[in-house]
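**Q** take this sequence and fold it.
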Amino acid sequence: MLESLRRILALIRKELLATLKDPRGRFVLFAPPVIQCVIFGYVASYDLNDVPYAVIDRDRGGASHEILARLDGTGVFHRVANLTDEGELKAYIDDRRALLVLVIGPDFEREIQSGRSAALQVVADGRNSNTAGTALGYVGAVVEDFNADWRTAHGAAQAPLSLIDRVWYNPNLETRWNFIPSLVGTLTMLQTLLLTTLSIAREREQGTFDQLLVTPFRPGEIMVGMAVPSVLIGAGQATTILLVAQLWFRIPFAGSYLTLYSGLLLFLLAAVGIGLLLSSIAATMQQATLYTFVLMMPFMLLSGLTTPIANMPVAVQYFTRINPLRYAIDIAQRVYLEGVGFGRLGADLWPLAALALVTLPLAAWTFRRRLT
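**A** Okay, here's the model as predicted:
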């Protein structure tokens, strides 16, 4: 057991030196995350065509029915629940079942009928800043149309409705508050997947793979020795992005580092498993690189980074469930902005653990099979 551990540690040291000794390699590992983090933080944006919302209607009059009917008739908003109290409101926002919650007071219609301005409160989930801002803009447009029609029909001197918005987890709706925590998963996976995929392919192409096979290393030890450096480098890149987020962009961190890094560890294990599987299949570094980028593009598109998953076709949404990047982005956003703990991350943690338990043994089996 001790000899096996020594061999694994020696191989880990060899892999880290091979990756970090080259100045160009160090630049490729750490400069792109910083550069891309800054670019995405300033220029990225979202589209929106589906807004799930819930309602707390304490008035239940004709005016509240009309404003809700206007929202439902847009084709963008769809009502997911009629709530009764603020406790349910928080649960729907936290669990992402609703992007918005509309709160209508008990004297809503009476105030409108008397010529005063009635308040319509909208609580928005600011973890996705552009989506929340766009949705609030849609609500504002519907309210403006309602006000214009009401004035025309009733000759009112002032707007009957005033919109009061309240954004949770990102009160100023800054895009970078949403995007940069997401990059913790996205950029880390890109580099980790590429490094892991190239590991065995590089040994084959450089002619050193056969030398490894005649050493005392067992196939399982070689796999562990190839995997651990990628996990360590991935954790280092994630730390670099977190430092940029906090020291450069001043985005406040609301959660626990232990929770965040625990989730990232499961994510990195799943990513490394996929990378080792590709590496055991690829015969050359060129093939390994091609496999990585062919796989990475769908992962990014199906992660919810640029397009909300709820806006995707239902059939496509099922494919996102086997995408580890989807869960990593959700973990990073929820821990960083919302400050959630382990108890509310189960829906993200267990799929990552399952993906790691499938991909790592499958990669080891494929590796052993290629040796025979």
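**Q** can we go C-alpha only for contacts and neighbour counts from here?
**A** OK.
**Q** helix or strand next in line after the helix or strand where residue 93 lies, which one?
**A** Using DSSP states H and E, residue 93 falls within helix 86-94. Using DSSP H and E, the helix or strand that follows helix 86-94 in sequence is strand 100-104.
**Q** tell me what the helix holding residue 93 is packed against?
**A** strand 100-104, strand 118-125 (3 or more Cα pairs under 8 Å, 6 or more residues apart in numbering; DSSP states H and E).
**Q** pick the most deeply packed of the ones you listed.
**A** strand 100-104 (a mean of 24; mean count of other Cα atoms under 10 Å).
**Q** run the angle between it and helix 86-94 for me.
**A** For strand 100-104 against helix 86-94, the angle by axes from the mean of the first three to the mean of the last three Cα atoms, to 10 degrees is 160 degrees.
**Q** re earlier: and the helices and strands packed on helix 86-94 as JSON lines, adding distance to residue 14?
**A** Converted to JSON lines, those look like this (distance: least, Cα to Cα, whole Å):
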{"stretch": "strand 100-104", "distance to residue 14": "52"}
{"stretch": "strand 118-125", "distance to residue 14": "47"}
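**Q** can you tell me which of those is nearest to residue 269?
**A** strand 118-125 (30.3 Å; Cα to Cα).
**Q** following element in sequence after the helix or strand residue 192 falls within, please.
**A** Using DSSP H and E, residue 192 sits within helix 175-206. Per DSSP H and E, the first helix or strand lying C-terminal to helix 175-206 is helix 209-213.
**Q** another for comparison:
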Amino acid sequence: MWNRVVGLVIKEILVFIRDPRSRFVLIVPPVIQMFVFGYAATFDLFKVSFALYDENRTYHSREFISKFKGSPIFVFKKEIFKESQITDEILKRNVLFVLHIDRRFDRDLLSGRSGKVQLIIDGRNSNTAAILSGYANQIIADYNAEWLKRNGGKAPISQISFRALNNPNLLSQWFIVPGLIAILTFVVSAMTIGLSIAREKEMGTFDQLLVTPLRPIEILIGKTIPGLIFALMEATLILLAALLWFRIPFNGNILVLYLGLLFFLFAIIGIELAISSIASTQQQALLGVFFFLVPSIILSGFSTPIRNMPESIQDLTYLNPMRYFLIIARGVFLEGRGLDTLWNQYLPLLIIGLISMSFSWFLFKKRLY
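**A** Just a heads-up that it's a prediction; the model follows:
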């Protein structure tokens, strides 16, 4: 069996290597997209949830906090009472930032000194964090203007300091480039696996495969392995570019990242095989792949934070494999997370993979018989 499968794998690889158009699709578009997304992609901010850590708990601190609570941009989620809770709330993605009021805030304002306020921000989404700082500064300016209008004299300007977790310099490339591993490996695997069976049908060679000693499961495995190899090579290329070109720090374990990548590929390969089995031509398969690719990117949290989507759409994102792998990739890169905290992302990928592979096998056999 494995001799036949290896022969089919070698045949598939040679087809892509010898065809100039296939080589172009595998190499040029992913590299161009990597640099375009890496340098040009930007995001918009709609709403952000925050937690409150008020050590002062006086009239003036509550008055200042009301400016944040009354803003249409911010959504107050909870109040915390221990400093140790700040990092936990952000790392668990419960809130995007924590508003920390210093215990001497009231005394400093009344004595003419600057009241101290700190925003501890989730730096994993650098663009959102940068925009957030602008909104916060505007609230500070409005608060100071009201204070001057009421009290006159010297303005007790409230100083606000920002501290970003996991991305202290708020570089957008730290957020974007790790996510490209998911998108570009999806594209490469789709171009190889998603078109493979459809190409055989269009060229009239699929029937020739069926009369060979290859069994249907061997054909399916032989069609899958080349795409898996090319996708892993593409992921390695992006990883090297992230480390050596974009200088993004890698805080986690490389094995954890590649394990997540294998689970991700296992989930999407079944979907791509199903599309290829249904399609009769390469054009139909290509349309099917992009019909699935575009919503996957939008619903993954790559460009738009999932928390900003309507609740019904947020529920839909749980069916998207890319959602889980983006958390794995960014968690390993920026946070140094391991299997102990990422297992709940691997499990959905495994379940989606089992369902999609079973469905693709059902469709493949149905097309045969």
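**Q** which ones are touching the residue nearest in space to the middle of the second structure?
**A** Closest residue to the average C-alpha location of the second structure: residue 326 at 3.2 Å, with Cα atoms, centre = their mean. Under the criterion of Cα atoms under 8 Å, 6 or more residues apart in numbering, the neighbours of residue 326 of the second structure are 178, 179, 182, 300, 301, 302.
**Q** nearest to residue 227 of the second structure among those?
**A** Of all the contacts of residue 326 of the second structure, residue 182 has the smallest distance to residue 227 of the second structure: 14.4 Å, by Cα to Cα.
**Q** what helix or strand is the nearest residue to residue 98 of the second structure once chain neighbours are set aside located in?
**A** Distances taken as Cα to Cα, 6 or more residues apart in numbering place residue 51 nearest to residue 98 of the second structure, at 4.8 Å, with adjacent residues excluded. Element membership of residue 51 of the second structure, judged by DSSP H and E, is strand 48-54.
**Q** matching residues in the first structure for that strand?
**A** Aligned by TM-score structural alignment, strand 48-54 of the second structure falls on residues 51-57 of the first structure.
**Q** can I assume residue 48 of the second structure is in contact with residue 75?
**A** Yes - using Cα atoms under 8 Å, residue 48 of the second structure is in contact with residue 75, at 5.9 Å.
**Q** compare the two (neighbour count), which wins?
**A** residue 48 (20 against 17; other Cα atoms under 10 Å).
**Q** picking up where we left off before, read off where the helix holding residue 192 of the first structure ends up in the second structure.
**A** Taking TM-score structural alignment, helix 175-206 of the first structure hits residues 172-203 over in the second structure.
**Q** just to revisit the earlier point, mind giving me the packing neighbours of the helix holding residue 192 of the first structure?
**A** helix 23-43, helix 129-154, helix 209-213, helix 219-243, helix 257-281, helix 285-301, helix 324-333.
**Q** one more pass at 7 Å, please.
**A** helix 23-43, helix 129-154, helix 219-243, helix 257-281, helix 285-301, helix 324-333 (3 or more Cα pairs under 7 Å, 6 or more residues apart in numbering; DSSP states H and E).
**Q** residue range for stretch 28-37 of the second structure in the first structure?
**A** Against the first structure, stretch 28-37 of the second structure falls on residues 31-40 (TM-score structural alignment).
**Q** what residues sit buried inside that stretch?
**A** 33, 34, 37, 38 (16 or more other Cα atoms under 10 Å).
**Q** quickly find the element holding the aligned partner of residue 351 of the second structure in the first structure.
**A** Aligned counterpart of residue 351 of the second structure in the first structure: residue 354 (TM-score structural alignment). In this assignment (DSSP H and E), residue 354 of the first structure forms part of helix 346-371.
**Q** coming back round to it: tell me roughly how far the strand holding residue 51 of the second structure lies from the first structure on average.
**A** For strand 48-54 of the second structure, the mean distance to aligned residues of the first structure following superposition is 0.8 Å (mean Cα distance after the TM-score superposition for the first structure).
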